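Asks: Build me a structure from this.
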Amino acid sequence: MSYWKAFAKKYPSVPFLRVDGGSIFVNGVAEAPVLNRWTLEGTYRCGLDALNLSAWDLPVWQEMADLTAAGQIPKEFLDVPLVSANVTAKLPNFPRLQRYVIKEHSIASGNRVRIGVTGLLYDPQERISRSEFEIRDPQAAVRQVMEEIRDKTDYRVVLTDMDIGKAMSLAIVVPGIDLLLVAHNYEVASEPQQVGDTLVVIPVNEGRMFSEVRMNFGPAAGKAQLVTRFVPLDRTVPDDPEMGELVRKAQAEMEDLRKGKSLH
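Replies: As a prediction, the model looks like this:
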């Protein structure tokens, strides 16, 4: 948050989008319910422009929705821009899913640029219940979305949790994808790769750094020169006071939970 605020202060006339490829929650540990509740609040307060619904996160979103329906979590925390080209929830209380979002911003040339963002969930082993969710073939689904938004947008972004090999294939066979963000729990920083007309960006996991893509548009809004870099979230990036307080509260609750366990 502090980096985004500093960027906005330094470049007040430069628009930016904050997107996330998903896999934000924790699974398989006793502390998961507490950690995920705080992660949900933090994600809500970050004000993302788009967040991919990943296979890893889907069951936790379902759990968060159930807790919200029971009055245990504020309803507004689910007001997060979840996007998915290939998932439709059949459950009545699942968080709202959008096939895509389109953001329009003014640029230095005086033109306006329209950026479309969609997401793809990858579940080749079909671990997600098909009676509760309709999950379409990722390639066919994103191809349909690209065709649908082609004339509505100047630049198109796809967020996904599929592995890099599948993502590369997607970039080759589906036209119209300008930026493909692959959130597949990679631990080592990998340089972005250009695959045809598509830039493939691979963020590092666990929030240790984020990937920044700067787009310099010429007279034609759809043509952009790209500059990419990793921004380490270390001590050089000061803590945001509001988010820092949220982290302290989360840590205190986790510590109380651990102490409670040690007493039994």
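Asks: CA atoms for contacts and neighbours, from now on please.
Replies: Fine.
Asks: can you map out the helices along the chain?
Replies: For the chain, the helices defined by DSSP state H occupy 2-10, 32-46, 58-69, 138-149, 164-173, 241-262.
Asks: please give me the structure for this one as well, since I'd like to look at both together:
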Amino acid sequence: MRILATLAAFVFLNAARVTISSAAWPDHPDSLIILHTNDIHAHLLPFDDSQGTVVGGAAARAALIARLRSSDRKTLLLDAGDVFQGTPLYNFFRGVPDYRSMTLMRYDAGALGNHELDDGPASWLRARSEAAFPILSANVFVAGDSSWASRLFPVPAGIRRGARWIGGARVPDGAPLRYLATPYVVREVDGVRIAMLGLTTGEIVSIVSRTRNPGVAVSDPIAVASTLVPELRAKADFVIAVTHVGVGEDRALASRVPGIDLIVGGHSHTFLWDPVFVSNRNANGYGGTAIVQAGRWGDRVGRIAVGVGPRGIRGLTDALLPVRPSEGEDPRVAAMLQPFRDSIATSMDKPVFRNPAPVSMSGLEQGETPLGDFVADVILETSHADLAVMNAGGIRAPLPQGRVTVGDIYTVLPFDNTVVTVPMKGWQVRELLDFIARRLGKGGFAQVSGVQFVIRRGRADYIRVGGHPLESDRAYRVGTIDFLYGGGDGYTMFEKAGPAVRSGVFTRDAAIDFLRRHPGYEFKKRDRIHWEGALPMRDLFHFSR
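Replies: Here you go, the predicted structure:
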């Protein structure tokens, strides 16, 4: 059955007006229901949202999913990646409770996110054994000459074309490559053949650790989809791309690969209260592709209803439904999580600091922020440097008002990054700050300490280090993290500098010690970064990775 009929309705529903009652959607007896999540980032336990409401948690998400399934016969449950990294549960258990909880919820498939590779492919594969569902990526590969990789499927020449190793080097044509994850699956749901293709952001070339991912390669996701989607169209009635590329890239994918009916996306942490519809040459009867995404941290579950019958698609609706522990929790998931929770509760609940007001994480890639200044101050003091640089993407959560615990700091700084000190000449510091200036409003922007400068026409000007003008030939000490020193987020200028002094101190541990040494620390902007002219407009759909 090909999807040939005209789309009768493409109804956009605002989640604020939607209840969990199935009456909120068209009552097609043959509707396919797709539930979707993305960017959970190890938020397995409930947390407070910006309004102070307790939301999220795997047990509450499981209960909501069970309620939604109870009245829907044909249901798929999909996740668009970045299951890992973001709370202490990941730091201690490396994804095991995450995939175990998703197995209990009976996920049908998930995409491979970039943060699944934060500790390298071997660590991911160990956690992967807990997932009783396929994890999809058609464009992430591993070198095929190791003993463990020999068990994986080889990558065809047309798929691997243009592949690059993590770090950016091109993969030689003769190098053996194998799929790290499953590229796609085709399932039949009540007579409807559904293809699910996994795609991962090509940004992993620069945003995952090169040292932890030797032998990992990636191809352009759109190029790979262009090759595979025609094949999937011949096998299926309905083609879904489960992507971890961000909404901006999803739009490009839909425009350039018209055979996809639905994109279930992640990576940009976007709350798409209404689906994005991209008109293209899709021969599915409505000439386009719908894109959905459900924010981040699992405090919403998306619900899509697609009317698929003998005459094709009859309608498509979507809504983002709130996950509220007050409305019930799944006892099996709660019981599974309890031992993990108990084992770290004492250490994570230790007090660190008393905060008079909440500290937002917003605006980290749009300019200087109080939270960014704090982390940069931590690195400056720990590294004993002249100036310090911290990538905005490494700061992942706000700080609450009142009692701040060790667990809160882990959530703000979840990555296993350590503080390093790099010797640089003044001209190299200028190159570094010019790069930061070019990244204003984009991924890769940084927060700084010990330095002031003005962003002027995409360059750093009026640079002062320690209150004095930058001197091109003077030697400076630059504090940063090992991820940036290794070229992460495009900071390749560190490769021209001298060898780093490695402290071995995790950034989060340094932050805990810093706050305990400075109980009166004031979170505020300290006038370090200014700009002339209009602030560059950030890509609306891409702000978190």
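Asks: could you dump the helices of the first structure to JSON lines with distance to residue 98 of the first structure and mean neighbour count?
Replies: Output for those, formatted as JSON lines (distance: least, Cα to Cα, whole Å; neighbours: other Cα atoms under 10 Å):
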{"stretch": "helix 2-10", "distance to residue 98 of the first structure": "24", "mean neighbour count": "13"}
{"stretch": "helix 32-46", "distance to residue 98 of the first structure": "16", "mean neighbour count": "17"}
{"stretch": "helix 58-69", "distance to residue 98 of the first structure": "14", "mean neighbour count": "18"}
{"stretch": "helix 138-149", "distance to residue 98 of the first structure": "11", "mean neighbour count": "18"}
{"stretch": "helix 164-173", "distance to residue 98 of the first structure": "21", "mean neighbour count": "16"}
{"stretch": "helix 241-262", "distance to residue 98 of the first structure": "27", "mean neighbour count": "13"}
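Asks: And the ones you listed: which comes nearest residue 194 of the first structure?
Replies: Closest of these to residue 194 of the first structure is helix 164-173, at 9.4 Å (criterion: Cα to Cα).
Asks: Counting by contacts, list what the closest one packs against.
Replies: strand 179-182, strand 193-195, strand 198-201 (3 or more Cα pairs under 8 Å, 6 or more residues apart in numbering; DSSP states H and E).
Asks: Pipe those strands into a markdown table and attach mean neighbour count and distance to residue 139 of the first structure per row.
Replies: Below are those laid out as a markdown table (neighbours: other Cα atoms under 10 Å; distance: least, Cα to Cα, whole Å):
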| stretch | mean neighbour count | distance to residue 139 of the first structure |
| --- | --- | --- |
| strand 179-182 | 25 | 13 |
| strand 193-195 | 15 | 16 |
| strand 198-201 | 22 | 15 |
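Asks: Let me have the ones you listed in a markdown table, extended by distance to residue 164 of the first structure.
Replies: Shown next, in a markdown table, are these (distance: least, Cα to Cα, whole Å):
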| stretch | distance to residue 164 of the first structure |
| --- | --- |
| strand 179-182 | 7 |
| strand 193-195 | 11 |
| strand 198-201 | 9 |
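Asks: Rebuild the helices of the first structure as TSV, extending it with distance to residue 192 of the first structure.
Replies: Below are the helices of the first structure laid out as TSV (distance: least, Cα to Cα, whole Å):
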stretch	distance to residue 192 of the first structure
helix 2-10	21
helix 32-46	25
helix 58-69	27
helix 138-149	21
helix 164-173	11
helix 241-262	29
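Asks: quick one: which of those is nearest residue 102 of the first structure?
Replies: Across those, closest to residue 102 of the first structure is helix 138-149 (Cα to Cα), at 8.6 Å.
Asks: What residues in the second structure pair up with the closest one?
Replies: Mapping helix 138-149 of the first structure onto the second structure (TM-score structural alignment) gives residues 221-232.
Asks: what's that stretch in contact with?
Replies: If you take Cα atoms under 8 Å, 6 or more residues apart in numbering as the criterion, stretch 221-232 of the second structure is touched by 138-139, 158-159, 195, 199-202, 239, 253, 256-257, 259-260.
Asks: how big's the offset between that stretch and the first structure?
Replies: Here the mean offset of stretch 221-232 of the second structure against the first structure after fitting is 1.0 Å, by mean Cα distance after the TM-score superposition for the first structure.
Asks: contacting residues around the nearest residue to residue 60 of the first structure once chain neighbours are set aside?
Replies: Leaving aside its sequence neighbours, residue 60 of the first structure sits nearest to residue 25 (Cα to Cα, 6 or more residues apart in numbering; 7.1 Å). Applying Cα under 8 Å, 6+ apart, we find residue 25 of the first structure in contact with 35-36, 39, 56-57, 60.
Asks: Cool, thanks, talk later.
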